[in-house]
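Engineer: Return atomic coordinates for the entry below.
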Amino acid sequence: MVRPTAGEYRVGGRVVLLAQDKPLYRTFRVADMLNFGRHTNLVWDQQRALGWLERFGVPLDRRCDKLSGGQQAQVALAVALGACPSLLLLDEPLANLDPVARKAVTGELLGEVAETGMTVLLSTHVVAELAGVGDHLLLLANGRSILDGDTEDLLAQHLRVTGPRADRPPLDGEVVHATHTARQSTFTVRGLLGPATPLDAPGWTVHPVTLEDVVLAHLKTSIGETGL
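Structural biologist: Prediction:
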């Protein structure tokens, strides 16, 4: 929709975009939305769409504007999946769901990926949604890439080091982020030292990091502690 200034993309197969506003015809019943999807897509799998709604208990005879925000999100996902995409682009797809439903939807999406070979590109501000989901992470801040790579590799490259107040940790590596109190310093470091490797420095300990730790450390350094 916006002409790129450089670069290229190649996609083999069908591409489906589910935007953040979950576009639905509000006066349509859920069944009407599936019928609309069937008539506006060259490829359509009605059973796949129905199966998604059945798994989450969404009634077919209810108007879309009478559904909760979470149910509307499920209808939009059902229509997207019914179109049998090779590439599914999701913009904040779980924003209207409670934490339990988010986990359930994520699990079902991973099942769809495993079963069909579909690729999912997920854009989100909720870092917790990313844990255990993505194979590849692209982190953007101020319109530029600040972290890009295989998720497991990025986790293996980072660690957290805690010890006495200091300007730098007692090891080599890139200090991504640092916090200090009167007596203690904590550093998020990107390097080659694994979290199981002891430090030859009295009072210092090494800890593994989560994906959320890595993302927040890079964002805090790039855009500041208060964010955008």
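
Engineer: C-alpha from now on. contacts and neighbour counts both.
Structural biologist: Will do.

Engineer: would you list every one of the helices in the chain?
Structural biologist: With helices called from DSSP state H, the chain shows them at 30-40, 46-55, 69-82, 99-116, 151-157, 211-223.

Engineer: out of those, deepest packed?
Structural biologist: helix 69-82 (a mean of 22; mean count of other CA atoms under 10 Å).

Engineer: quick one: the nearest residue to residue 27 once chain neighbours are set aside from residue 46, how far?
Structural biologist: Closest residue to residue 27 apart from its sequence neighbours, by CA to CA, 6 or more residues apart in numbering: residue 63 at 5.8 Å. With distances taken as CA to CA, to the nearest Å, residue 63 is found 19 Å from residue 46.

Engineer: How about residue 146?
Structural biologist: On the measure of CA to CA, residue 146 and residue 46 end up 41 Å apart.

Engineer: Kindly report the same for residue 6.
Structural biologist: For residue 6, the distance to residue 46 - CA to CA - is 38 Å.

Engineer: do residue 157 as well
Structural biologist: 44 Å.

Engineer: how about this one, so we can line them up?
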Amino acid sequence: MNSPDRPVLEAEHLTKRYGKRTALDDCALAVPRGRIVGLVGPNGAGKSTLLNLTCGLTTPTSGALRVLGARPGGNLARVGFVAQDTPVYAGLTVAEHLRMGARLNPSWDGALARRRIADAALDPNARAGRLSGGQRAQLALTVAAAKRPDLLLLDEPAAALDPLARKAFLHDLVDFVAELGSTAILSSHLLADVERVCDHLIVLSGGRVRVAGDVRDLLTDGRRLEELVLSHLEATR
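Structural biologist: This is a model prediction of the structure:
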């Protein structure tokens, strides 16, 4: 049974190899509910691999991973995913994305989706291929969140956005998490974004978890989050 006190993501000795390359190496994690989690680390640290494992898009080489109390992929209706390129279908209109979401997801919240599209000033009749990068990101976030997931995964979704679009995206992310009562894991290499919205932190480097915990507890010595992260990354070089 999936207890409300049980972590949304639990990993023990989690390892993923691609041939001779080790993407994740003997990782242990316990991500609590109701947090916005910053997943940070340099390129090749294993961030995307961890999110793909969590979604069930790939399988571990060894170790155990539980997502919402079940094996990865066992609770797909309760997991929302926005990949790095904020995937939308260029030939479909905004409204067609919402209709497709309603057909594919039994817990689809049409009222939430329509309200968020209106708040983002997206034209329902506009084709996604003609939207700006920020608008596509807002559409992808809306489609993922309107599933009303318990866990929302975002793989560098705002990295290519200009500062204003990124700020709007992160603001909406915070609102979604609060409204849904869910947990979000935000992979990012932009530490300022993580510091702005995240209250739990996971630092990956060299395929290993270097630090994990609530930001408030990790920063008790008065350091900024950027200093904390960089100190751990420097220590692994």
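
Engineer: so what corresponds to the residue nearest to residue 27 of the first structure in the second structure?
Structural biologist: Using TM-score structural alignment, the equivalent of residue 63 of the first structure in the second structure is residue 127.

Engineer: Kindly report the same for residue 44 of the first structure.
Structural biologist: By TM-score structural alignment, residue 44 of the first structure lines up with residue 108.

Engineer: what's the neighbour count on its match?
Structural biologist: 22 (other CA atoms under 10 Å).

Engineer: quick one: the most centrally placed residue in the first structure from residue 103 of the first structure, how far?
Structural biologist: In the first structure, the C-alpha nearest the mean C-alpha coordinate belongs to residue 130, at 4.0 Å (CA atoms, centre = their mean). Look at residue 130 of the first structure and residue 103 of the first structure: by CA to CA, they are 11 Å apart.

Engineer: And residue 77 of the first structure, by the same measure?
Structural biologist: 15 Å.

Engineer: again with residue 189 of the first structure
Structural biologist: 30 Å.

Engineer: cool, and residue 221 of the first structure?
Structural biologist: 29 Å.

Engineer: again with residue 8 of the first structure
Structural biologist: 33 Å.

Engineer: which residues touch the alignment partner in the first structure of residue 186 of the second structure?
Structural biologist: Counting by TM-score structural alignment, residue 186 of the second structure corresponds to residue 122 in the first structure. Contact partners of residue 122 of the first structure, counting by CA atoms under 8 Å, 6 or more residues apart in numbering, are 89-93.

Engineer: at 7 Å what do you get?
Structural biologist: By CA atoms under 7 Å, 6 or more residues apart in numbering, the contact set of residue 122 of the first structure is 89-91.

Engineer: Can you tell me, leaving aside adjacent residues, what's nearest to residue 129 of the second structure?
Structural biologist: Nearest to residue 129 of the second structure is residue 90, by CA to CA, 6+ apart, at 3.8 Å.

Engineer: counterpart of the one you found in the first structure?
Structural biologist: By TM-score structural alignment, residue 90 of the second structure lines up with residue 26.

Engineer: isn't that match right up against residue 65?
Structural biologist: Yes - Residue 26 of the first structure is in contact with residue 65 according to CA atoms under 7 Å; the separation is 4.7 Å.

Engineer: Which residues are in contact with each of these two?
Structural biologist: With CA under 7 Å, 6+ apart as the test, residue 26 of the first structure and residue 65 reach no residue in common.

Engineer: do you know how far residue 121 of the first structure is from residue 29 of the first structure?
Structural biologist: From residue 121 of the first structure to residue 29 of the first structure the distance is 28 Å (CA to CA).

Engineer: Which one of these two is surrounded by more residues?
Structural biologist: Neighbour totals were compared for residue 121 of the first structure and residue 29, and residue 29 leads with 20 against 15 (other CA under 10 Å).

Engineer: Correct me if wrong: that one contacts residue 67.
Structural biologist: No - with contacts counted by CA under 7 Å, residue 29 of the first structure stays clear of residue 67, the gap being 9.7 Å.

Engineer: from what I can see, residue 48 of the second structure looks like it's in a helix, true?
Structural biologist: Yes - Residue 48 of the second structure sits within a helix when classified using DSSP: H, G, I helix; E, B strand; the rest coil.

Engineer: so who does it touch?
Structural biologist: residue 155.

Engineer: just residue 141 of the second structure next, same as before
Structural biologist: With CA under 7 Å, 6+ apart, residue 141 of the second structure has these contacts: residue 82.
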